[in-house]
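Visitor: build me a structure from this.
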Amino acid sequence: MKLRIALMIMMAPFVLGINTLSEGYRIPVGGSTRIYVPYVSTQGSCYIIDNNHASSDLFVPTKTSTEWTSFVGASKPAFIVATQCYPKSCKEIKELMGSPADGTYTIDSDGTGANAQYSAYCDMTTDGGGWTRIFRHNVAGGYFASTADAQSKNTGAPTGNLYSQLTKIPDFATNGKYRFRQTWPGYSNKNIWLQSTNPLSDVVVAGWTPIMATAITDKWGGLELGNGTHGPINNNQALLDGSVQISDWWYAIGSTVAYGTPAGIPAASSMLGSNVGVAEVNLWIKEDDTYTTYNSCKAILDAGASIGSGLYTINPGGGGAIPVYCDMTTDGGGWTRILNHNYSDGVFANVAETLSYNSGSPLAGRYSIMGRVAGFYRSGKLELKINWPGSGSAIRNWWTQTSNFTSQPVAGYVAVAIESTSNYWGGLEYNGASNTALADGSANHSNWFYAVGMMAPAGYGTPVGIPACDTVTGAGTIGVPRVELWVK
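Guide: Sure thing, here's the model as predicted:
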């Protein structure tokens, strides 16, 4: 064995594929390397190898299980020190092991730091796998005694009803970002997102990027500390919540009291109703700040990456990634909402606002990314849909056109499913010079029915609102409370 190790040292400079798992690793004199290989156990084998030889580099063989096991065995020379270590996360185990099963593994999330290894439950299969569960709360185990109790609880029982390793969150940062997934067993809803702030810190959520999220009501915008000096507090009803910058505590993590009937944990009112608690919530983390950037909701749907209607991040036309609301079910799905205008939230001040307003907040009552519509052209045309929620009418118009309505008169109009032709309907065309709306659907006419991007401060009609059409309102000069514009 000693002769073999010596030969390894001498041959090290000539080994092809050096510093790869398939060949082996070179450790210089006095050097130290952490090596994690897919051998020995169901979660692999991790060692820190120190080369204390006086003059020669060391070659560590990792090509086969036999070589590796022999190398770290008891008969190795004294100048080689092999100290057992542990994988840093479920993600690292998955990347090395290929297709490990869901279950409990031993990890050491701060690597060679001062904290010891611990047991963690890993989801190795859903949403790409490699998720480390850092929090589980099932109300069968009661509630946390306090918000402090919820930060670290039953850390040796990762499948227990009251389990928290939230203090380990900093260990999973990647390029200043945290990747979270929040799930509620028994419900299909889930949220996956990035944020740059540790939710245990007394700061407002920052760097929020929804990757895919279907529980999005109640001012959801990531997770933040529920109490502190950074904003409204939830009166210590939960350690963390996702109702950002309001006193509600939806999306609760670390609930100290029960909520609703039946009693449980507040998730999202869209999932449950306004006074219903869920039995369990899980929070997962993965050290990964990457995501596939699609150019539209349709592209997400076509790629099989949809988890349902909700928030996603896309990059239409290559102008930069933005969060958007996607309708993945209606009229074939794949619709990106580029305008949401509640008249109660005011009107747009000018053309610039109609093109881009609250672009980072796709659930805002006054929201527009119509200035990005050029990025949604397919085969030389736009596929568009307009509807008017809250008007009492389910009417919608669905069509294609070749012209860009943010700057051009209508051209290339082709109906797909038109439910209103009143008031000179004929597609959308630019009307911004009038200071009433960016565009309207009274094609080649001075009327401005089917308006999008309304700028008229006095509104339209009685009751006052946004001009839709006679078919929607049932009569002329009646304003509607809201309009949506979609593109596919």
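
Visitor: CA only for contacts and neighbour counts going forward, please
Guide: Fine.

Visitor: for residue 341, which non-adjacent residue is closest in space?
Guide: Nearest residue to residue 341, sequence neighbours excluded (CA to CA, 6 or more residues apart in numbering): residue 366, at 4.6 Å.

Visitor: surely that neighbour touches residue 346?
Guide: Yes. Checked against CA atoms under 8 Å, the pair residue 366 and residue 346 is within contact range at 7.4 Å.

Visitor: what sits against the residue nearest to residue 341?
Guide: Contact partners of residue 366, counting by CA atoms under 8 Å, 6 or more residues apart in numbering, are 339, 340, 341, 342, 343, 345, 346, 347, 348, 357, 358.

Visitor: okay if I get those as CSV plus secondary structure?
Guide: Compiled in CSV, the contacts of residue 366 are given as follows (DSSP: H, G, I helix; E, B strand; the rest coil):
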residue, secondary structure
339, strand
340, strand
341, strand
342, strand
343, helix
345, helix
346, coil
347, coil
348, coil
357, strand
358, coil
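
Visitor: put the buried members of those residues into a PyMOL selection.
Guide: Buried subset of these, written as a PyMOL selection, criterion 16 or more other CA atoms under 10 Å:
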select buried, resi 339+340+341+342+343+346+347+348+357
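
Visitor: from the contacts of residue 366, pick the one nearest residue 392.
Guide: residue 342 (14.6 Å; CA to CA).

Visitor: how about stretch 371-386: buried residues?
Guide: Across stretch 371-386, burial judged by 16+ other CA under 10 Å covers 371, 372, 373, 374, 376, 377, 381, 382, 383, 384, 385, 386.

Visitor: can you lay out these as CSV showing secondary structure and distance to residue 466?
Guide: Shown next, in CSV, are these (DSSP: H, G, I helix; E, B strand; the rest coil; distance: CA to CA, whole Å):
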residue, secondary structure, distance to residue 466
371, helix, 20
372, helix, 22
373, helix, 21
374, helix, 25
376, helix, 25
377, coil, 27
381, strand, 27
382, strand, 23
383, strand, 23
384, strand, 19
385, strand, 17
386, strand, 13
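
Visitor: one more, so I can put them side by side:
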Amino acid sequence: MKLHNTTASLKAKFTIDEGEGSYDDCKSLFEDGITNSGVYTVNPDGGTPFKVYCDMETHGGGWTVFQRRQDGSVDFYRYWTDYENGFGDLTGEFWLGLSKIHRLTKEGSNTLRVDLGDFDNNTAYANYSTFSVSDGSTEYILTVGGYSGTAGDSLGSYHNGRRFTTRDNDNDLRSGINCAQQWAGAWWYNSCHYSNLNGRYYKASPEYGKGINWRTWTGYDISLKFSEMKTRRNN
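Guide: Okay, the predicted model is just below:
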């Protein structure tokens, strides 16, 4: 796996409103012969179309990317409304938005892939054959399982079934503490985390557990350089 870890390299890819939202997702685009990675407009459920970044290269292509960290240019320590609606730059660092992730995953069966990289250019990935996010009425509950990969399971084993928590909306299981405030992020915290991919971006000397962490690969003392979360329909 090659890390797309610079904004310039991503902006060199296609940016196009292919079909004006006539495609459900990036897999639909890929199956129609559109194989350049870049920004496209999709409409998974007949609602309002929205733009996404499509990864057409990794592991068979057709991935709809919903999170990327690569350089610390975007502040991820944000509020509920930000995480619900999305923020950042689709060709750089961004969070697509919980409401859009729900729309992408509410029907059928979906796979989640998490690509990770450290500052020594080591890479790892986690693949989950089951993935969906519920709607806002239930605080976007995460359903994830069926792990395979090289990074170890720091998501399904501890965060499956959890509601999303931000600094201003505490839905975790930790009594008396908001895990998002405690660990400077926003996540499907349990009590609190094995992974924290929306934590602070540290280029050196990270605080324990407050960085971009994936416990089963690099523990809590190392904050990662790169993370990318993406989903693809299984059928």
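
Visitor: for the top strand by length along the second structure, packing partners?
Guide: If each strand of the second structure is counted by residues according to DSSP state E, the longest one is strand 123-133. Where contact means 3 or more CA pairs under 8 Å, 6 or more residues apart in numbering; DSSP states H and E, strand 123-133 of the second structure is packed against helix 98-105, strand 110-117, strand 142-149.

Visitor: which elements pack onto the last one?
Guide: Packing contacts for strand 142-149 of the second structure, counted by 3+ CA pairs under 8 Å, 6+ apart, involve strand 123-133, helix 156-159.

Visitor: after the shortest one, which helix or strand is next?
Guide: Using DSSP states H and E, the helix or strand that follows helix 156-159 of the second structure in sequence is helix 179-182.

Visitor: just to revisit the earlier point, buried deepest among the helices and strands packed on strand 142-149 of the second structure, which one?
Guide: The highest average neighbour count among those, using mean count of other CA atoms under 10 Å, belongs to strand 123-133 at a mean of 21.

Visitor: okay if I get the buried residues of stretch 371-386 of the first structure as TSV plus distance to residue 327 of the first structure?
Guide: Shown next, in TSV, are those (distance: CA to CA, whole Å):
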residue	distance to residue 327 of the first structure
371	20
372	18
373	17
374	19
376	15
377	18
381	20
382	17
383	14
384	13
385	12
386	13
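
Visitor: quick one, what contacts the nearest residue to residue 462 of the first structure once chain neighbours are set aside?
Guide: Nearest non-adjacent residue to residue 462 of the first structure, counting by CA to CA, 6+ apart: residue 478, 5.0 Å away. Residue 478 of the first structure is in contact with 460, 461, 462, 463, 464, 465, 467, counting by CA under 8 Å, 6+ apart.

Visitor: hmm, try it at 7 Å
Guide: Listed by CA atoms under 7 Å, 6 or more residues apart in numbering, the contact set of residue 478 of the first structure reads 461, 462, 463, 464.

Visitor: tell me the contacts of the aligned residue in the second structure for the third one?
Guide: I take that to be residue 463 of the first structure. With TM-score structural alignment as the criterion, the equivalent of residue 463 of the first structure in the second structure is residue 206. If you count contacts by CA under 7 Å, 6+ apart, residue 206 of the second structure has them with 221, 222, 223.

Visitor: at 10 Å instead, please
Guide: When contacts are counted by CA atoms under 10 Å, 6 or more residues apart in numbering, residue 206 of the second structure is found next to 200, 212, 220, 221, 222, 223, 224.

Visitor: nearest residue to residue 354 of the first structure in space, please, no chain neighbours.
Guide: Counting by CA to CA, 6+ apart, residue 453 is the residue found nearest to residue 354 of the first structure once chain neighbours are left out, at 4.9 Å.

Visitor: what's the answer for residue 470 of the first structure, then?
Guide: The spatial neighbour of residue 470 of the first structure that comes closest, neighbours along the chain excluded (CA to CA, 6+ apart), is residue 476 at 5.3 Å.

Visitor: give the equivalent position in the second structure for the one you found.
Guide: In the second structure, the position corresponding to residue 476 of the first structure is occupied by residue 220, as judged by TM-score structural alignment.

Visitor: what is the burial count for that match?
Guide: The burial metric for residue 220 of the second structure, expressed as a neighbour count using other CA atoms under 10 Å, is 22.

Visitor: same question for the one 10 residues further on.
Guide: Using other CA under 10 Å, the number of residues around residue 230 of the second structure comes to 21.

Visitor: in contact with it, which residues?
Guide: 53-55, 62-68, 101, 111-115, 127.

Visitor: give the next helix or strand downstream of the helix or strand where residue 93 of the first structure lies.
Guide: Assignment of secondary structure by DSSP H and E places residue 93 of the first structure within helix 90-97. Following the chain from helix 90-97 of the first structure toward its C-terminal end, the next helix or strand by DSSP H and E is strand 103-107.

Visitor: fine by me, we can end here.
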